[in-house]
Structures are given as structure tokens and as C-alpha cells.
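Student: I'd like to go over a predicted model; first the sequence, then the structure.
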Amino acid sequence: MGPVRWLAFYGEIADDMAFDGYQIVILDRGYRGSITNIGASGARVCSYLSLCEIRTGDPLFSALHASALLEPNPDWPGTRRVDVRHSSWRAFILDTAIPSIEAAGFDGLMLDTLDTATYLEATDAERYRGMRAAAIALVDAIRDGHPNMTLIMNRGYDLLADLAPRIDAVIVESLLTVPDGQGHFVLADPDAVALERALLAPAVRRRPPLPILSLDYWDPGDRKMIAELYRRERAFGHHPYVATRLLDSIVPEPR
């Protein structure tokens, strides 16, 4: 396939012109601008959807049965992990969250936090047995119920061999850049990059290969390094986007 221009933006509003020329646009479902206007130029407009965690500030949080909630995620204050095996969570995603996303005009989903399911099962196999299988089954149900929606998975490498045939793209996040603990990003260790690329093998082996969208973070003022990150990702065969960590601004590729 040819190059894919894409971006992720989680701010509440932006000028419609900022989205021109992109084939895939990922937004938070709380975006207050016109989804119709963004899609009018041919872009697939995808809503962020967390499948294994939920923000307590999510407008739909009150619709979720409390029995599906697990402990908070210590790395993301205000976020609760969820029991993806629970029937009420499955119903929440399929019968409440996705219909609200469709009603807002989105024609795709960016499926996030699937890593949580495999992490929990690996951490406590007794308590969380079946989390991985339940996560796969949920994505399968989404695909079966919405065959025309674009489905993009963020990471979730442990599930990739099972889900590669059911999704339309996978995001590899922070492949070339990693946080330095001081609020900035630095280049990742080459050995770590090689290991993470190896996890993408199911995407590469699929026929046709599953598009790999890379998402790296860098200082938007450093245009020279941003251009270099685009070059390196394209050399891997990826479709890159480089942005700020909060994804609260649109950072055009340097030209």
C-alpha cells in the first residue's frame, strides 16, 4: 500500500483545515468540532476507545456497572482498570460506548489499553485467568458487529497474532523515542527498538501486511529531529506521526 498520512489529536477543538490531507484522523470522542467536516475530505475519522480501562471523568462512567471496575491504574490518576471478562463491561462497550461514538459521526475506532488485559493475567494468573481471551473476544465482537468501521489497535502486541486478521492497522507507540523521567523524550536504545519491532512480526506476516502506524513524541520546535524521526520510521516501512506527548496540538510534518 502507499504512504498513509495520519494523526492523533485529543484536544477539544481545532481548525478544520488542520486535518486536510490526512487519510486517518484519531480524535477523542469528546471532540467538539465537526466530525462531518473532517471526514468530507475523505479521511476516516476514528474515536479513541479504551477497552480495558476507563477514566472516572468519562461522561459515560456513570452508565457502567460498578462490579466491572478493578483497581486504579497507578500510572494514570483518575483511571480505573476494568474486568474485560465481565458481561456488564462487554455490554457497556457494545451497547453504550460504540453507539454513542457512531451517533457522533465517527466511522472508526482506535482501540487502546488492550495491553492491560495481558498484563493483569501475567501478573496474577489465578485472579485474572481469561482476561486475554476476553479481550480478543471483545475485539472480535466489535468487528462482527461493525464490519465497515476502521479498527486500529494501539500496541497490544501479545494479542496481535490473534487480532491481525480482524483489524485495519496497528499503532506502535514510542518506538524511537522514550520519556527521560524529566518530562522530555530521548532516543530509544537501538536494542530495545529491535526487540519491539520483533513483536510486530504478525503484522508484517499478514497478507496483505497490516499497516503499522508509528507514534513518536518530540519537542515540536526541533523540526530537524522530527524530520529525522519520520525518515527512520519510513525506513522501517511504517507510517509515522510525531507529536507532543499529550496529543493536544497538531504537529505538521516538517517540509
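Tutor: Sure thing, it's come through.

Student: okay, CA-based contacts and neighbour counts for the rest of this
Tutor: Fine.

Student: isn't Arg81 right next to Asn73, touching?
Tutor: Yes. Between Arg81 and Asn73 there is a contact at 6.1 Å, judged by CA atoms under 8 Å.

Student: Neighbour count: the two, which is higher?
Tutor: Arg81 (22 against 16; other CA atoms under 10 Å).

Student: Which of the three states applies to that one?
Tutor: strand (DSSP: H, G, I helix; E, B strand; the rest coil).

Student: Against Leu159, how distant is the closest residue in space to it that isn't next to it in sequence?
Tutor: Excluding the flanking residues, the one nearest Arg81 by CA to CA, 6 or more residues apart in numbering is Glu53, at 4.2 Å. According to CA to CA, to the nearest Å, Glu53 and Leu159 sit 17 Å apart.

Student: Second structure for comparison follows:
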Amino acid sequence: MTASSLARLGVSWIVVACAAIVILLLSVAWLRPALAACKRVSSTGIGAVAFFYGASVQAERFEQFDSVVIEPDSGFDPRTHTAHCPNWYAYVSVGEVTKERAYYAQMPKTWFAGSNAAWSSTIVDQTAPGWPAFFVEQIVKPLWERGYRGFFLDTLDSYQLVAKTDVERAQQQAGVVAVLHALKARYPQAQLILNRGFDILPQAHDQVAAVAFESLFGRWDQTNQRYGEVPGNDREWLLGQARQIHERYGLPVISIDYCPPEDDACRREIVQKIEALGLIPYVTDGGLQTVGAGGTVLADGAPPLKKATFRR
């Protein structure tokens, strides 16, 4: 630009232009660390994980986590929170449905196999014709369109409440596997975390990113509405399942434990115990309504599961 042109523009324009350049440079400088912080794990990693089923999701409270499972009926829209680090997972129930779900009324009553009184829910017959397609089209598709790319699949073992013979259990397990395969066939990039589902892992382990279970040290009794310690034999059984998952499939394992929300010491102690075993910890309240405590174990390159030595 010539001197005469600058004169015509006036000094004020030069000042504005310089200020704009400075602001742009500072924005890039500030954004770069933020973007780097959001790459703590790969797109298929789990990292530090949280589970929150509260009605109001405040995204900034979960920035220390890499993956966050939330209740999609909260109205949270992951598309409007792409600047935050967590990979957002939607909670999805496979084996049960409640009347509050929008899709409940669309399900044929012949698909209902029983009830779970503790959670006021209905058990879904996994062998019902059309169930896998319905699950993908009516339950997962709307969530995918809202921006969810990860799904936490719960109640995978609920069929055990109604299946009474080995043949019936095998049929129900095959139905659950068919649901998972249908989901991944439609959305190959979907990241899946299973809540238990140990019996279906031989047929479905290559479809999932991680396996979770509840109550390794601290448990929540939904029926009696109280917290308690996990019996040693229950803990040892769960750790046996975790070892098999690590050794056979190389999948990260998450333990979701429970403490009263005001008991910070309880949360810290259980997180440390779970991490010491090479598992990914998350400790929260019984209703998963508060932001709990997680850990630093990453799914990519997680340490091997250690042999447990617990006080009985």
C-alpha cells in the first residue's frame, strides 16, 4: 500500500487492522493448546471415563475426562460442544425399556418378555423378529443424527431374568449378538461400550471398544436404596471376568463403583484400588446424578491386569 493510500485510509484504520492481526494471532496461540489437550486418546480410545445420567449436562465439568456417557433424553446435543475434549457416548438400554422412552409405544407388546420391578422396566425378548432392525432405526439412528458416535449398551444380561433353560439363554444371547451386528453394519464407525455382556463376547468382542461392569468395591442397592461394600467372592468373580477380557480380547475394562456423593474419601480410595488393578475407574453416586471421580488409565496401552490381593 502506498503512502497516499494510507493517508486516505487514515491512521484509525491502520490501528484497527493491526489490532485484528494481533487478536487473530493470539486466538491461534490460545486454541492450539486446547486442541492438543483434546487429543489425549485416539478416536477409538476410552481413556478416563465418566457416566452421568443427570437432566442437565454441563459440558465444561467433564473436560478432564476423555469419554463421557450421558442420558440422551437429557436433551444434550454433542454437536454444539465440539470444542470440549470428551467423546460423548449415549446411554442405550438393549435388554429393557421403560414407558418414558419415546419409542416404547412403537414396540409390539409381543416383544415384551417380562419385567424388572427394581427399575420399573420391561424386559425385551431379544429373539423377537424385527427387533434388531427396530433397535437400529428407531433407537440408534435418531441418536446418530444428533451427533452421537459412541453408545453405552446397558441391560445386556436382562434376558437372564426370563430365560430359564440353557436353550432359551442361548437363543437370547444370539438375539443380543444380532442387535450388535446390526448396529455395526449400519454404523461401522460407532464406538460401543458394553455393560457386562460377558456371555456374548466370544461372538461380539470385535464389535466393541471396551467392557464395563458395576460394583467391584462399592455397590448401590437399588431396591433398598443404600450403599454397601462388595463381598469378596463377588469381587473375585468380576476380576476373573476382567482377566479373561484382557487376555483373550485385549479390551479395556471399566469398573463403575458407588459411594455416597458427599464422601470424597470413599471415591478417592476406590479409584486408587481400581487403578492399581489396571482397570479404568469411575466412582459416583447410586443414581449417577453427580460428577464422580475417574482415573488416568488410558485405553491405549493400558497396563496389564494385576493379580488381586484383597482383605476379606
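Tutor: Yep, that arrived. Please read all numbers here as calculations on a predicted model, not as lab measurements.

Student: For the aligned partner of Ser67 of the second structure in the first structure, which residues are in contact?
Tutor: Here Ser67 of the second structure is matched to Ile24 in the first structure, going by TM-score structural alignment. By CA atoms under 8 Å, 6 or more residues apart in numbering, the contact list for Ile24 of the first structure reads 4-7, 43-46.

Student: corresponding residue for Val4 of the first structure in the second structure?
Tutor: Match for Val4 of the first structure (TM-score structural alignment): Gly47.

Student: Please, where are all the helices along the stretch 151-255 of the first structure?
Tutor: 160-163, 190-199, 201-205, 223-235 (DSSP state H, counting those that start in this stretch).

Student: Among those, which comes closest to Gly30 of the first structure?
Tutor: Among the helices of the stretch 151-255 of the first structure, helix 160-163 comes nearest to Gly30 of the first structure, with 27.0 Å by CA to CA.

Student: what span of the second structure lines up against that closest one?
Tutor: Counting by TM-score structural alignment, helix 160-163 of the first structure pairs with residues 201-204 of the second structure.

Student: Mean deviation, the matching stretch versus the first structure?
Tutor: Compared with the first structure after fitting, stretch 201-204 of the second structure has a mean deviation of 2.6 Å; criterion: mean CA distance after the TM-score superposition for the first structure.

Student: Tell me which residues are up against that stretch.
Tutor: 177, 180-181.

Student: swap the cut-off to 10 Å and go again
Tutor: 173-174, 176-178, 180-181, 194, 197-198, 207-208, 211, 245, 248-249 (CA atoms under 10 Å, 6 or more residues apart in numbering).

Student: closest to Leu26 of the second structure among those residues?
Tutor: Ranked by distance to Leu26 of the second structure (CA to CA), the contacts of stretch 201-204 of the second structure are led by Val208 at 40.8 Å.

Student: That closest one: how many residues sit nearby?
Tutor: Val208 of the second structure: 19 neighbours (other CA under 10 Å).

Student: Equivalent analysis for Gly295 of the second structure, please.
Tutor: 21.

Student: Please list only the buried members of the contacts of stretch 201-204 of the second structure.
Tutor: Neighbour-count burial (16 or more other CA atoms under 10 Å) applied to the contacts of stretch 201-204 of the second structure gives 173-174, 176-178, 180-181, 194, 197-198, 207-208, 211, 245.

Student: mind listing which of the residues you listed are in strands?
Tutor: 194, 211 (DSSP state E).

Student: picking up where we left off before, intersection of neighbour lists for Arg81 and Asn73 of the first structure?
Tutor: Joint contacts of Arg81 of the first structure and Asn73 (CA under 10 Å, 6+ apart) are 53-55, 116.

Student: Go through the residues you listed and name the one nearest Ala97 of the first structure.
Tutor: Nearest member of those to Ala97 of the first structure, counting by CA to CA, is Ile54, at 11.2 Å.

Student: Give the aligned equivalent of the closest one in the second structure.
Tutor: So, by TM-score structural alignment, Ile54 of the first structure is matched to Val97.

Student: can you check Leu176 of the first structure too?
Tutor: With TM-score structural alignment as the criterion, Leu176 of the first structure matches Phe217.

Student: wait, what's in contact with its match?
Tutor: Taking CA under 10 Å, 6+ apart as the test, what Phe217 of the second structure contacts is 228-232, 234-235, 255-259, 269-271, 273-274, 283.

Student: please redo it, this time with the cut-off set to 7 Å
Tutor: By CA atoms under 7 Å, 6 or more residues apart in numbering, the contact list for Phe217 of the second structure reads 229-230, 257, 270.

Student: now those residues: which count as buried?
Tutor: Neighbour counting over those (16+ other CA under 10 Å) leaves 257, 270 as the buried ones.

Student: can you tell me how far the closest residue to Glu60 of the second structure other than its chain neighbours sits from Ile280 of the second structure?
Tutor: In space, and not counting its chain neighbours, Glu60 of the second structure is closest to His84: 7.1 Å by CA to CA, 6+ apart. Using CA to CA, His84 of the second structure is found at 21 Å from Ile280 of the second structure.
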